[in-house]
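[1] Dropping the sequence and predicted coords here.
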Amino acid sequence: GQRRRTARARRAMAFGGLLALLAACSDDTGVRSTGAEGSTASTTEVTTTTAPAASTTSEAPTTTQATPAGDGTIDWEDDGFGTQSGYLEVPLDYADPAGPTIRLYVVRHPAADPSARIGSLLVNPGGPGFGGTVLAANAEFIYGGALLDAFDIVAWDPRGTGYSEPAVDCVDDYDRYFAVDSSPDDQAEQDELVGLAEEFVQGCVDRMGDVLAHLSTADSARDMDAIRRALGEEQISYFGFSYGSELGATWATMFPTTVRAAVLDGAVDPTVGYLAQNVQQAAGFEATFATFLAQCSADPACAFHNGGDAEGAFDALAAAADAAPVPTEAGRPPVTQGVLYTAVSDAMYSQGSWGQLEQALADLQAGDGRGILDLYDDYYGYEGGGEWDDSLEAYFAIGCLDDPGSTGPADLYSHEDEFAAAAPRLGRGWMLELTICSVWPEPPAPPVVITGAGAGPIVVVGTTGDPATPLQSTRNMADALEDGRLVVVTADQHTGYGLNSCVDGAVEGYLLDPASPPQDELNCG
């Protein structure tokens, strides 16, 4: 579960106080951070085209430096937004460097002060499944001025995502698979979920073919080294959010001598498997949602106040949606219990969405499910007109390959009570997305046990009320690293950079001078 919002970490994009800025900026600039339409699974060898305009574990650890990636080049083009973009060709399978190739879409925001330039800062927003180039395209809204002066901010769409080719594409209509009741009450409902999961996965196999075996986080870490070599840098810096922490820690473990500095914000727990991560995340969402309900009960101005019993009112709504889903709009699904749980999860990534959820729940009580549907649509990337972005499909293709979490549906559902115990209101809603990984056709990729040995100090940022990557998860990442430096921010928020001057100063000071990292267990209030 690292994003793994409900089971993904909001789609892990809600970093710090910057989510609203990013949403506004990306709409204006047209950056595509989702799967390219029309990509096909069999397209593993591609020809050069003009880059689109950018805008705004159980096995032994990897302890030696991985074999460097090939020496490709990026033909940069000026995008007209203060950024440059291009493609880098890399092997589909690094064990077969002369075989089929794929292309990574890369965007660079050049250092604002060439005289102060240190080098390149690779950045990743999380996921898995998101294209990452939005971070470079909108760099001036995300990173502090000193970082913008000193670094080329370089982002890429990880293999299988965004404008990288081919992008994962499995199905055309998400509603069929994800607007159902995601918390089965009996064997018949469980069988329905398994059948839908098998149908979804078969779509991935039919459209993506051999590509599905080569989308692991370790494959993307090798791509990072290929980007470093294409940039001509012996060492490079990295800043990753949410799932980007897993990617960055994997890269630092595989290629430690190439690490100049690395920051991991909202870190995934590297000490437990996918299933246990999801139980942790369910508990994190439950705790944050309990805070939301308690605040609403205590505040008569809350739209869902319900005479001081928001908790009881929500429980009644969930039961009612399970018995009789609430209509939304023509051609769209009603609010099932699964749609309701997804909407709640979407809003828990940032307190900035809590007011929207309050009103949506109040509207649902009045028989209007459109506000809940809006939050569901945000979670799954609905673009209108029956169109969806492809980030969810890439999420499964990457995450299920890294660790399916179970050996099959029977094994998965034997753990259902663990989710209910960890999250009495929301936990059983995790079953739908987990079921897809339980029937994933590709065998898991060999695990890389995170150590960061030889990479030097790595800064790990966590917030006290993070629902997607709870603080203990981030703490476990810092402890797993040979020299992890934990920075803690007090906030009910997924990721911490951008929340206050203390955390920003610690992160930026370290990136500018890795020889002076913050002390471990720095409390930024």
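    Structure's in. What do you need?

[2] Only C-alpha atoms from now on, for both contacts and neighbour counts.
    Noted.

[3] Tell me how many other residues surround residue 173.
    Residue 173 has 12 neighbours, counted by other CA atoms under 10 Å.

[4] Same check on residue 290?
    Neighbours around residue 290, by other CA under 10 Å: 15.

[5] so who does it touch?
    Neighbouring residues of residue 290 by CA atoms under 8 Å, 6 or more residues apart in numbering: there are none.

[6] part of a helix, is it?
    Yes. Counting by DSSP: H, G, I helix; E, B strand; the rest coil, residue 290 is part of a helix.

[7] Just the element for the spatially most central residue of the chain, please.
    Against the mean C-alpha coordinate of the chain, by CA atoms, centre = their mean, the closest residue is residue 127 at 1.7 Å. Assigned by DSSP states H and E, residue 127 falls within no helix or strand.

[8] wait, it sits on residue 244?
    Yes. With contact defined as CA atoms under 8 Å, residue 127 counts as touching residue 244 (7.2 Å).

[9] mind listing the strands for the stretch 201-350 of the chain?
    236-241, 259-265 (DSSP state E, counting those that start in this stretch).

[10] likewise the chain?
    77-78, 84-91, 101-109, 119-124, 151-157, 236-241, 259-265, 382-384, 387-388, 458-463, 484-489, 522-523 (DSSP state E).

[11] Format these as JSON lines; extra columns: distance to residue 450 and mean neighbour count.
    Listed next are those as JSON lines, based on distance: least, CA to CA, whole Å; neighbours: other CA atoms under 10 Å:
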{"stretch": "strand 77-78", "distance to residue 450": "36", "mean neighbour count": "16"}
{"stretch": "strand 84-91", "distance to residue 450": "24", "mean neighbour count": "24"}
{"stretch": "strand 101-109", "distance to residue 450": "25", "mean neighbour count": "26"}
{"stretch": "strand 119-124", "distance to residue 450": "18", "mean neighbour count": "25"}
{"stretch": "strand 151-157", "distance to residue 450": "23", "mean neighbour count": "28"}
{"stretch": "strand 236-241", "distance to residue 450": "15", "mean neighbour count": "25"}
{"stretch": "strand 259-265", "distance to residue 450": "13", "mean neighbour count": "27"}
{"stretch": "strand 382-384", "distance to residue 450": "35", "mean neighbour count": "12"}
{"stretch": "strand 387-388", "distance to residue 450": "34", "mean neighbour count": "17"}
{"stretch": "strand 458-463", "distance to residue 450": "12", "mean neighbour count": "29"}
{"stretch": "strand 484-489", "distance to residue 450": "11", "mean neighbour count": "24"}
{"stretch": "strand 522-523", "distance to residue 450": "22", "mean neighbour count": "14"}
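
[12] One more to weigh against that first structure:
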Amino acid sequence: MKLLRGTTALSCALAVVLAGTGGAGASGEGAPGVARPVSSIDWQPCDGHAALDCATVPMPIDRADPAGATVPIAVARAKAAKPLQRKGVLMVNPGGPGGSGVDFAFRVAEDHEFSQALLDSFDIIGFDPRGVARSAQLRCDAGVLWETWPWDPMSEEDFGGVLAHNDRVARSCQRDNGALADHVDTTSVVRDMDALRELLGEDTISFYGRSYGTLIGQQYAESFGRNLRALVLDSNMDHSAGVADSLVPENLALERSFTEFAAWCRRTPSCVLHDRDVLALWDDLYAKATAGELGWATPKHLRSRASWSMYDPERWFGLAEFLESAAEGTGAARSARPDEELATTTQPIWCGDWQWGEADSYAALSTYRAQAEAVAPHTRLTPFYEDVLACLGWTGAVNNPQRPLHVPHAPPILMTNSLHDVATPYEWAQNVARHLPTATLLTYDGTGHGNYLLSTCARAAIDTYLLTVRTPAPGTHCPAEWPTAEPAGTTYPNTPAVR
């Protein structure tokens, strides 16, 4: 669906506001509210973050009904530390779906996840996308979300169970969140983002999006490219990908990343498996888990731990220790279920953006799975396989299904991606770059997800681009960086979440 541009779309966003919104303080959760006119943001000090400003800005849940119910969008701002050299607004999103832009703004400003040069020169703006965190966090029936379902369907009956489970989740989310559950897709988010731009009084904005945040950036460029000063897409989603183009690159990325880990361990004396054949050890553990001989761990558990560890090579020390304890029979696993009646979820967001019609039968799904596993003889199957399963049989709204990008107007864009990235494979970035005529793709030749924090070279290139809107030369590569010692105080979850 073609999005409206400029003030046409904006007039809908500005037509409504929640009664008594005031300063949100970035604490607690919003809820749909009643409409009345507004034309500015009422900034107040953020709760617990006095150096930043916070606010809650209502947006229409359904833009076809601009005077109807609204969703409160939580926003945080860190003003440019050197106002005389201010270059404008830099909006940020850390990914997800479900990542909090407000929390990201806190980290960027207070923990210096961004360089001082950026903090000096930009007002950093983070917002929680609709249905996320303080912006009316989606909550659905925990009993439905956490019910036992065939996450690894091996029969027609299992496949039917997947469809039935997802239908129950969709109906639960619609029941517990009302119309919002059907309007949390990324096209809705980018319209909220442009409305925020107008409320901030900015003709143009800069944007840094990481991981799922790149989908927000890509689609903002598509619909509001004339309103962009600069756009950084760090670790890229590919919203044109079908089942095969999703699973095969993801499986290849996990296999190649794990192979890189094994090679690193072999040459790094501080790795506890330095004197072991890591691939052989993994294969043995995987075979035992498949046979049910590791009561504390399933193949899914092993794959999830391996995939999570590939996000940042500093986690490799913990992965090696985990595998060593597993081989010695001292490993343990914990699981947790929410005690609350309603549990948070991002499934309506994901399934509002992705539709996997090619896998509409057990036979088709099995074929795609076999193709994906064939390229990964050691790691077998990416945990993101479940992202395909999550939307099969989904009966909620799918307002933003996959399609190629079409960006007629945009400034020079900087894309960056790791060569080995389990969450957003390099092949995705290459394909997106082909659809962005003004983009330059900077390649980080290492392993991991989120290049600004992984690569000194990529960080410098991103800073330079945001400050000057000058991209690196086409075809530029940044060298891989590898840890030599485990960071002090590092802790590792026993059963890590993949996203």
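    Looks like it arrived, so ask away. Everything numeric in this text was worked out from a predicted model, so none of it was measured.

[13] what do we get in structure 2 for the residue nearest to the centre of structure 1?
    Using TM-score structural alignment, the equivalent of residue 127 of structure 1 in structure 2 is residue 96.

[14] Quick one: residues contacting the residue lying farthest from the centre of structure 1.
    Distance from the C-alpha centroid of structure 1 peaks at residue 307, with 37.0 Å (CA atoms, centre = their mean). The contact partners of residue 307 of structure 1, taken as CA under 8 Å, 6+ apart, are 297, 300.

[15] now swap in residue 202 of structure 2 and tell me
    By CA under 8 Å, 6+ apart, the neighbours of residue 202 of structure 2 are 88, 89.

[16] Just give the closest residue to the one in structure 1 that sits across from residue 53 of structure 2 in the alignment, not the sequence neighbours.
    Aligned counterpart of residue 53 of structure 2 in structure 1: residue 84 (TM-score structural alignment). Excluding its sequence neighbours, the residue lying closest to residue 84 of structure 1 (CA to CA, 6 or more residues apart in numbering) is residue 78, at 4.6 Å.

[17] Please report how far the one you found lies from residue 225 of structure 1.
    24 Å (CA to CA, to the nearest Å).

[18] quick one: the match of residue 53 of structure 2 and residue 75 touch, right?
    No. Proximity of residue 84 of structure 1 to residue 75 does not meet the contact threshold set by CA under 8 Å, at 9.5 Å.

[19] what touches both of the two?
    Between them, residue 84 of structure 1 and residue 75 share no contacting residue, judged by CA under 8 Å, 6+ apart.

[20] if I look at residue 513 of structure 1, how far off is residue 97 of structure 1?
    36 Å.

[21] Same question for residue 83 of structure 1.
    Distance from residue 83 of structure 1 to residue 97 of structure 1, by CA to CA: 30 Å.

[22] Please say which of these two ends up with more neighbours.
    Neighbours were tallied for residue 83 of structure 1 and for residue 97 using other CA under 10 Å; the higher tally belongs to residue 83 (24 against 13).

[23] Identify the residues contacting that one.
    So residue 83 of structure 1 contacts 54, 55, 107, 108, 109, 110, 136, 137 (CA under 8 Å, 6+ apart).

[24] Kindly report the same for residue 390 of structure 2.
    Counting by CA under 8 Å, 6+ apart, residue 390 of structure 2 has contacts 162, 166, 347, 351.

[25] could you redo the last one with a cut-off of 10 Å?
    151, 162-163, 165-166, 169, 347-348, 350-351, 354-356, 384 (CA atoms under 10 Å, 6 or more residues apart in numbering).

[26] Quick check: the aligned residue for it in structure 1?
    Aligned partner of residue 390 of structure 2 by TM-score structural alignment: residue 436.

[27] And the strands of structure 1: which comes nearest residue 171 of structure 1?
    Across the strands of structure 1, the minimum distance to residue 171 of structure 1, taken as CA to CA, is reached by strand 387-388, at 9.6 Å.

[28] Work out the gap between that closest one and the centre of the chain.
    Put simply, strand 387-388 of structure 1 sits 19 Å off its chain's centre (CA atoms, centre = their mean, to the nearest Å).

[29] can you check stretch 431-439 of structure 1 too?
    Distance, centroid of stretch 431-439 of structure 1 to centroid of chain: 17 Å (CA atoms, centre = their mean).

[30] Thank you, goodbye.
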